[in-house]
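Enquirer: everything below, folded, please.
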Amino acid sequence: MEKLYSISFMLFIFLRLAGCTLSVDYVVEMKAECHYVNGTQEVRYLDRHFYNQEEQVYFDSKEGKYIAKTESGRRDADYFNSQKDLIEQRKREAKTLCIRNYRVGELVRGIGRRVTPEVYVSLMPHDDPRSVQHMLVCNVYGFYPSEIEVKWYRNGREETEQIQSSELFHNGDWTYQILVMLETEMEKGDTFTCEVHHSSLKTPQRVDWHPQKSESAKNKMATGIVGFVLGTVFLIAGVGICMRRRKDFLH
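Expert: Sure thing, here's the model as predicted:
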């Protein structure tokens, strides 16, 4: 994939004709561009010259010379190409300007940085407990770069309808977060899978969620266990008190 960095220099020239009320503005722009393919394996340097937003002539390190874009730029190209020292300097700039500053661009733009995402699946509480529709949320967070794809599966089949996605959140540590929701019916034994595709992952990351193992089910189970244990404790205590009273009565 080709990546481009460019540095532009704008020079505004204001011409005032002596003794005239007419004023004309001329704009000359010089733009240096570094094109990269596969890192620095292939580097192409362009030195582009514009006049009033129209490109006149440019130097191409791949060709090793200036190339005219207009008739007026042809004179400049012929003059620049006749200056051997200038041509050699432009060729060197492919290394001094582009290759040396590639690492700086990596730091600024985060090129090559990869942070794997964390994935968490949860059930969103429903306003109507009698509703047959439920909302599953796949929270994908802490990843970089921002390009990511999140898919939902139910029992191995991809779900393409009733999918909602939040905007991409930019975290304070230069990572990203996104929420992808699936509205669906549920049956006991279903398996819902959130699948994440990201450049930091060698293979897609998959997180399964089962209705019977949901947080609400776990909470209900925990509540039931606690209730059973407390009930058993009170029952044993009650039986013990009753037995002692009966024993005292017999004596």
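Enquirer: please make it C-alpha for all contacts and neighbour counts, starting now.
Expert: OK.
Enquirer: K202 belongs to a helix?
Expert: No: the assignment for K202, made by DSSP: H, G, I helix; E, B strand; the rest coil, is coil rather than a helix.
Enquirer: which parts of the protein are strands?
Expert: Along the chain, counting by DSSP state E, strands occupy 2-16, 23-37, 42-51, 54-60, 65-68, 118-124, 133-143, 148-154, 157-159, 163-165, 169-170, 176-185, 192-198, 205-209.
Enquirer: would TSV of the ones you listed with mean neighbour count and distance to L107 be doable?
Expert: Shown next, in TSV, are the strands of the chain (neighbours: other Cα atoms under 10 Å; distance: least, Cα to Cα, whole Å):
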stretch	mean neighbour count	distance to L107
strand 2-16	12	13
strand 23-37	15	16
strand 42-51	20	18
strand 54-60	20	26
strand 65-68	21	31
strand 118-124	16	23
strand 133-143	20	17
strand 148-154	18	21
strand 157-159	14	38
strand 163-165	13	30
strand 169-170	14	18
strand 176-185	19	17
strand 192-198	22	20
strand 205-209	16	27
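Enquirer: and for comparison, fold this next one:
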Amino acid sequence: MVSASHGSPGMVQCSVYGFYPRQIRVSWRKNGQEVTTDVTSTQVHSNGNWSYQAHSKLVLPPDFMDTVSCVVEHASFPEPVEHGWVPSMSSSHKCQIIIGVTFLGFGALLFSGSLLFYLLRTVG
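Expert: Reported below is the predicted structural model:
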């Protein structure tokens, strides 16, 4: 089982559970390109039942336009498994954007009204 999750801000984690044999490769891609810096991987750990688990973390600056995925290569998979991570904004960021757009719209409306009032007074 492969899962990708959002850890602390600016970090994503990929966890692989219940695989056998032990040899596995976990790598990261950002916008389709392999990432080798800012990657931390644990040793492969035994679950005590002939299966293993591994974890890898990628630290990256938060950018909501990036696509990030974890790629797992293992003998039990016919081809590498790529598990994507979809960035999401926190509710506080969404709220800040909504407030900013609202004030921008109000400012544009106020500016347009003032300009129209000025033009009507100077022409008439």
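Enquirer: where does the TM-score land?
Expert: The TM-score (TM-score structural alignment, normalised by the length of structure 2) is 0.69; 93 aligned residues with a Cα RMSD of 1.9 Å.
Enquirer: what's the closest of the strands of structure 1 to R92 of structure 1?
Expert: In terms of Cα to Cα, the element of those nearest to R92 of structure 1 is strand 42-51, at 9.7 Å.
Enquirer: how far does the closest one sit from its chain's centre?
Expert: 30 Å (Cα atoms, centre = their mean, to the nearest Å).
Enquirer: repeat that for stretch 71-90 of structure 1.
Expert: On the basis of Cα atoms, centre = their mean, stretch 71-90 of structure 1 is displaced by 43 Å from the centre of the chain it belongs to.
Enquirer: ditto for stretch 244-251 of structure 1
Expert: That offset, for stretch 244-251 of structure 1, works out to 76 Å (Cα atoms, centre = their mean).
Enquirer: show residues contacting it.
Expert: Residues from elsewhere that reach stretch 244-251 of structure 1 (Cα atoms under 8 Å, 6 or more residues apart in numbering): none.
Enquirer: measure the most centrally placed residue in structure 2 to S51 of structure 2 for me?
Expert: Most central in structure 2 under Cα atoms, centre = their mean is P87, positioned 3.2 Å from the mean C-alpha point. Per Cα to Cα, to the nearest Å, P87 of structure 2 is found 31 Å from S51 of structure 2.
Enquirer: again with V44 of structure 2
Expert: 10 Å.
Enquirer: overlap of the contact sets of the two?
Expert: With Cα under 8 Å, 6+ apart, V44 of structure 2 and S51 have common neighbours R22.
Enquirer: picking up where we left off before, can you add distance to I225 of structure 1 and give the strands of structure 1 back as JSON lines?
Expert: Converted to JSON lines, those look like this (distance: least, Cα to Cα, whole Å):
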{"stretch": "strand 2-16", "distance to I225 of structure 1": "60"}
{"stretch": "strand 23-37", "distance to I225 of structure 1": "62"}
{"stretch": "strand 42-51", "distance to I225 of structure 1": "66"}
{"stretch": "strand 54-60", "distance to I225 of structure 1": "76"}
{"stretch": "strand 65-68", "distance to I225 of structure 1": "82"}
{"stretch": "strand 118-124", "distance to I225 of structure 1": "22"}
{"stretch": "strand 133-143", "distance to I225 of structure 1": "26"}
{"stretch": "strand 148-154", "distance to I225 of structure 1": "30"}
{"stretch": "strand 157-159", "distance to I225 of structure 1": "35"}
{"stretch": "strand 163-165", "distance to I225 of structure 1": "36"}
{"stretch": "strand 169-170", "distance to I225 of structure 1": "40"}
{"stretch": "strand 176-185", "distance to I225 of structure 1": "28"}
{"stretch": "strand 192-198", "distance to I225 of structure 1": "27"}
{"stretch": "strand 205-209", "distance to I225 of structure 1": "23"}
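Enquirer: with that, I have no additional questions.
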